[in-house]
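In: need coordinates for the following:
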Amino acid sequence: MKSPISKQKGHAAILFTIMIPGLFGLFSLATDGARMMQDKARLEDGLEVASLAVAAHNDDNVDDGSGSGSAVNQAIASAYIAQYMSDMNSVDSLSIQKLSCDQIPDCVSGLAAGEPRFFEFRVAATTAHDTWFSGDLKSFDENYTVSGQSNARKYQNSAVDVVFVSDFSGSMGDPWSGGSQDKYEDLVDVIETVTDELQKFNDLVNADDNTVAFVGFNNYVRLIDGNGSGATCFVDQLEYNRRGNIGYRRTVNRVFIEKQGCVTSGTYNAVIEDILPTTNFTSFNNKIDDFSPAGYTSSAQGLIRGAQLANLGTNPRRLVVILSDGNDLGSTNGVNNSTISSTLYGSSYNLCDKIRDDLDAQTAANGDPVTSKIAVIGFDYNVSGNTALQDCAGVDNVFEAQNKSEILNKILELISEEIGHLK
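Out: Down below sits the predicted model:
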């Protein structure tokens, strides 16, 4: 008779054979499960960096029809995802959103409490991956997906000298679909809102304060000391040669020299004057409230005077914002204003490069190097067709606004520089 022990021989081997599929399944699940967790963590890391990069680039994020944001932002985010997710098959979905303050409850409530405004970029994605082992088992899928999202916010982190170079030609007195008032009145409201935001920064404990300056232009600009004796009058910012013709090279070389000499013809009845850089935003806003438009348009006149006011700034950041509702019109000394601006801004004379280079060569009051920018915001017309201003500011610094809110948001975006993570 066989012993009980002998009767059990072979049972362990059979039992082990029966358990192999289960053990392999547990091994596969543990291995692929760990990969899923690791891939999700890597995707979130990649999206975190991608959101910061998208916020730093600050593209308008106008959707190209794909529903996932602008092509520029898609390319930026996709590149970072690809670097972090080396084992993925594809990006199944990619969504990029750019939200202004009024679209973010935290920002809206923060404004009511006196906190600064911010913008937010949200980047979300889903990536597809093959499993290593689970595909060998009928009870498991052969692939899996992981998803993640990251957000980044843009704030203002340092003081800036802002110069508003504002079109006050006759067309600015017309109503438009982008607001409930005449264009110049909506523009004045926008500027006043911007100063409210700048004041919030100034109210904090800072070494430096934001300043604002103003240049209104039509055919010319009106200076508070136009003839050197305190009189306020319109002054031509162009230089002329001995024959009375425009001296383009001399105009560029002497761009920061403050001009004098009152012009009596071609000024119309626009009520404008330049306002030097100031931190007294209440006085500033009271003055621009009284301005009114008339005449034709010469952006070069406004830009040259704006450069001179930016040169008076003390902060490391200098921002000159040209705000206009149309192309240059009219003439100066018998030359079309559009010809004057395209000649000055073009490659032959490079007025805007001269302005930026000279400002950037300076050192601010706090010892930091100066960084300047010229930006253009066009509204109620197709600013992308204004090649002269694109040559001046650069295509990436020319923006089109469809309404009052978009003008405000774009100015505040230009002022905002700091990028921080969401908690």
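
In: only C-alpha atoms for contact and neighbour calcs from this point on.
Out: Will do.

In: just the strands in the stretch 1-150 of the chain please.
Out: Under the criterion DSSP state E, counting those that start in this stretch, strands of the stretch 1-150 of the chain are mapped to 90-99, 119-130, 143-155.

In: want to try a markdown table for those strands, with mean neighbour count and distance to T339 as columns?
Out: Listed next are the strands of the stretch 1-150 of the chain as a markdown table, based on neighbours: other CA atoms under 10 Å; distance: least, CA to CA, whole Å:
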| stretch | mean neighbour count | distance to T339 |
| --- | --- | --- |
| strand 90-99 | 18 | 37 |
| strand 119-130 | 21 | 38 |
| strand 143-155 | 20 | 38 |
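
In: just put those in a markdown table and tack on distance to N253.
Out: As requested, the strands of the stretch 1-150 of the chain are arranged in a markdown table below (distance: least, CA to CA, whole Å):
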| stretch | distance to N253 |
| --- | --- |
| strand 90-99 | 41 |
| strand 119-130 | 39 |
| strand 143-155 | 36 |
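
In: residues contacting N241?
Out: G247 (CA atoms under 8 Å, 6 or more residues apart in numbering).

In: check D391 too.
Out: D391 neighbours (CA under 8 Å, 6+ apart): Y345, G346.

In: name the element it belongs to?
Out: Under the criterion of DSSP states H and E, D391 resides in helix 387-393.

In: give the buried residues for that helix.
Out: A388, L389, Q390, D391, C392, A393 (16 or more other CA atoms under 10 Å).

In: between these, which is nearest N157?
Out: Taking CA to CA as the measure, N157 lies nearest A393 of these, at 23.3 Å.

In: was I right to think that closest one contacts S384?
Out: No: A393 is beyond contact range of S384, at 12.0 Å (criterion: CA atoms under 8 Å).

In: follow-up on the earlier one: closest one to D39 among the strands of the stretch 1-150 of the chain?
Out: Per CA to CA, nearest to D39 of those: strand 143-155, 7.0 Å.

In: packing partners for that closest one?
Out: Secondary-structure packing of strand 143-155 (3 or more CA pairs under 8 Å, 6 or more residues apart in numbering; DSSP states H and E): helix 11-57, strand 119-130, strand 418-421.

In: following up with a second sequence; could you model it the same way so I can compare the two?
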Amino acid sequence: MISTPHKQQGTAAIYLVFLLVPLFGAVFFALEGTRYIQKQNRLADASEAAALAITMANRENKTSYDRDLATTYVQSYVRDIMDTPELSVSVKKGEDIVGKVRKPFFQYKVNAKTKHKSWFSSLLIPSFSSTESVVNNAIARNYPEIAGDKYVDIVFVSDFSGSMAERWDSGKSKIDVLKSAVLKIGREVLAENDDEDKNRIGFVPFNMRVQRYVNGKNLCVTQLSYKAYLPGHNARYYTPYEQVNWKKYALELNDKKFRNCWYDSRHCGDVSQNDLRTIYSISNRTNNIHPDPYKYVDIDKTVKNVFIDKIYNTKLHPKADYYKNNYLWSKYSCNADFHTIAMTENINELNAIKKMKAFGGTSVYQGIIQGAQLLQQEKNKYVTQKEKEAYKNRIKMLLILSDGVESPYTETFKELVEKGLCQKIKNEFSDGDVPLYMAVLGIKFDASKQRAFQRCVGTDNIVDVKNVDDLIIKIKDMIKKGTQSEGITKLHYRHLN
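Out: From the prediction side, this is the model:
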């Protein structure tokens, strides 16, 4: 059979179509493949940049922040993404051993996946699917520097309430274990002092108040501000709270005089009947009056004036006679044998802690406010620009050590925190190279479950200690964490799938 030229042309056309299919497929794969290789490289760049940024931020347990940051990087680096990138960020702690030195690190891994619409997609010609996914990941590590060449200011705000006198599992009291721990750590920190700029430590024991030596006398000090009157009280018949001479009445007023003067002004003598009415509004004629009742505390004013030292308002600082058990001021509030130790470079000044005793109720806010004031007093000593710059380089820490909740006034600290007490303290030192580090250590106490502590210092900065042998270790861990600077961040691993 002889084929005609027309039939031969038809056959050639069929062959040509079959030849063009792989040719077009090769073209499609070359163009689209190059595009997807570029996408994958761009995603690798994005994963790498995101991992480095997240690691430098080093916000442990802040996964939503990490994902948002990684998403921003991926969307900026990689174009024409069909949907929101699929991202996961994981973090772990570890140690590298360099020589004989252990170098702790935080490692962050970013996994990223993006979906794209293909330019060329056909069921007849070999090509990519209509949509394709690109996957990549990167790992970076941050090696925090522990203090380095920085000097440290540490204030221990320490619970000296009655419950701290209880025995721990070692047979020693909690207060004795705490004092030993603070002194041992103090010796280690201050032993490094060898030049003009030195490490410093302050110590603020508290129960319902803090105590300070002024002109040789140990005053029972409050750093709170107070409302003048309670709601419904007629100013004609009451003395404003802060104008009552609490110090005088704590030493002089007894039950009989109080009662007679209350009923008949002729029995008042040199005692003001209006003062007595204000005292009555607090004590309700009980012989267990405690200072600083919540109903009289001006929360907003206290936060506003947190750095105004009220030590010189001596009328507010009663200290009743422990043995006479004065009527006005309970011995459970102001009679523990302790006092604040201002910031010092000398370990011998800290040795006074050995003789201090625990007693009374618990008002942690008094200790926190006093501790913040100690830090600010050091800050204010620097006058010249050079001195101020040097101070910015110092690491500041406020470490709160407590064994229980507030007693008897359970609302004051919560309200102060809600109104911004802790944040205002942090803001005062926010211009430093390293922000103020505040932390809480619960001594045989679940401080980590206390909402006020969580809001004050952050959940990551609360540690509960159950075993006596762990106390020094945990305090050292807190200091180590507080002295960590941003450190060095390195890309550890980049992977191209």
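
In: superposing both, give me the TM-score.
Out: After superposition, the two chains reach a TM-score (TM-score structural alignment, normalised by the length of structure 1) of 0.63; 373 aligned residues with a CA RMSD of 5.2 Å.

In: picking up where we left off before, deepest in the core, which of the helices and strands packed on strand 143-155 of structure 1 is it.
Out: strand 119-130 (a mean of 21; mean count of other CA atoms under 10 Å).

In: quick check: closest non-adjacent residue to L309 of structure 1.
Out: Among residues not flanking L309 of structure 1 along the chain, L276 sits closest, at 6.4 Å (CA to CA, 6 or more residues apart in numbering).

In: where's the one you found, which helix or strand?
Out: Assigned by DSSP H and E, L276 of structure 1 belongs to strand 275-278.

In: residues in contact with whatever helix or strand comes next after that strand?
Out: Once strand 275-278 of structure 1 ends, the next helix or strand along the chain (criterion: DSSP H and E) is helix 281-288. By CA under 8 Å, 6+ apart, the list of residues contacting helix 281-288 of structure 1 from outside reads V188, E192, T195, Q199, V212, I272, I275, T278.

In: so which residues of the stretch 351-497 of structure 2 form strands?
Out: Taking DSSP E, counting those that start in this stretch as the criterion, the stretch 351-497 of structure 2 carries its strands at 395-402, 437-443, 462-465, 488-496.

In: in CSV, list those along with distance to K480 of structure 2.
Out: Listed next are these as CSV, based on distance: least, CA to CA, whole Å:
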stretch, distance to K480 of structure 2
strand 395-402, 11
strand 437-443, 11
strand 462-465, 13
strand 488-496, 16
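
In: okay, now the residue mapped onto the residue nearest to L309 of structure 1 from structure 2: neighbour count?
Out: Matched by TM-score structural alignment, L276 of structure 1 corresponds to A342 in structure 2. By other CA atoms under 10 Å, 22 other residues sit near A342 of structure 2.

In: one more: the one 10 residues further on?
Out: Here the count is done by other CA under 10 Å, and A352 of structure 2 has 14 residues near it.

In: next, work out how far apart it and Q9 of structure 2 are.
Out: Using CA to CA, to the nearest Å, A352 of structure 2 is found at 111 Å from Q9 of structure 2.

In: picking up where we left off before, helices and strands around the strand holding L276 of structure 1, which ones?
Out: Counting contacts by 3+ CA pairs under 8 Å, 6+ apart, strand 275-278 of structure 1 packs against strand 211-217, helix 299-310.

In: redo that, cut-off 10 Å
Out: The helices and strands touching strand 275-278 of structure 1, judged by 3 or more CA pairs under 10 Å, 6 or more residues apart in numbering; DSSP states H and E, are strand 160-167, strand 211-217, strand 221-223, helix 281-288, helix 299-310.

In: that strand vs structure 2, mean deviation?
Out: For strand 275-278 of structure 1, the mean distance from the matching residues in structure 2 following superposition reads 3.6 Å, by mean CA distance after the TM-score superposition for structure 1.

In: what comes up buried for that strand?
Out: I275, L276, P277, T278.

In: and the first one, how far is that from V376 of structure 1?
Out: Computed as CA to CA, the I275 of structure 1 to V376 of structure 1 distance reads 20 Å.

In: hang on, isn't Q40 of structure 2 packed against S133?
Out: Yes: the pair formed by Q40 of structure 2 and S133 meets the contact definition of CA atoms under 10 Å, at 9.5 Å.

In: now do the shared contacts for these two.
Out: K113, T114 (CA atoms under 10 Å, 6 or more residues apart in numbering).

In: contacts only, for the residue nearest to D182 of structure 1 when sequence neighbours are not counted.
Out: With sequence-adjacent residues excluded and distances taken as CA to CA, 6+ apart, D182 of structure 1 is closest to P175, at 4.1 Å. Residues near P175 of structure 1 by CA under 10 Å, 6+ apart: Q181, D182, K183, Y184, E185, D186.

In: can you tell me which two in the residues you listed are farthest apart?
Out: The most widely separated members of these, counting by CA to CA, are Q181 and Y184 (8.1 Å).

In: give me the common contacts of these two.
Out: In contact with both Q181 of structure 1 and Y184: G173, D174, P175, using CA under 10 Å, 6+ apart.

In: any figure for the gap between the residue lying closest to the first one once chain neighbours are set aside and E413 of structure 1?
Out: Going back to what we said before, that points to G173 of structure 1. Leaving aside its chain neighbours, G173 of structure 1 sits nearest to D182 (5.4 Å; criterion: CA to CA, 6+ apart). Separation of D182 of structure 1 from E413 of structure 1 (CA to CA): 24 Å.

In: neighbour count for these two, which is higher?
Out: E413 (19 against 16).

In: contacts only, for that one.
Out: N58, D60, S100, R117, F118, F119, K154, Y155, Q156, I407.

In: repeat for L441 of structure 2
Out: Neighbouring residues of L441 of structure 2 by CA under 10 Å, 6+ apart: 158, 399-403, 447-448, 461-465, 471, 474-475, 478.

In: got a quick PyMOL command for the buried subset of those?
Out: Paste this into PyMOL to select the buried members of the contacts of L441 of structure 2, with burial taken from 16+ other CA under 10 Å:
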select buried, resi 158+399+400+401+402+403+447+448+461+462+463+464+465+471+475+478
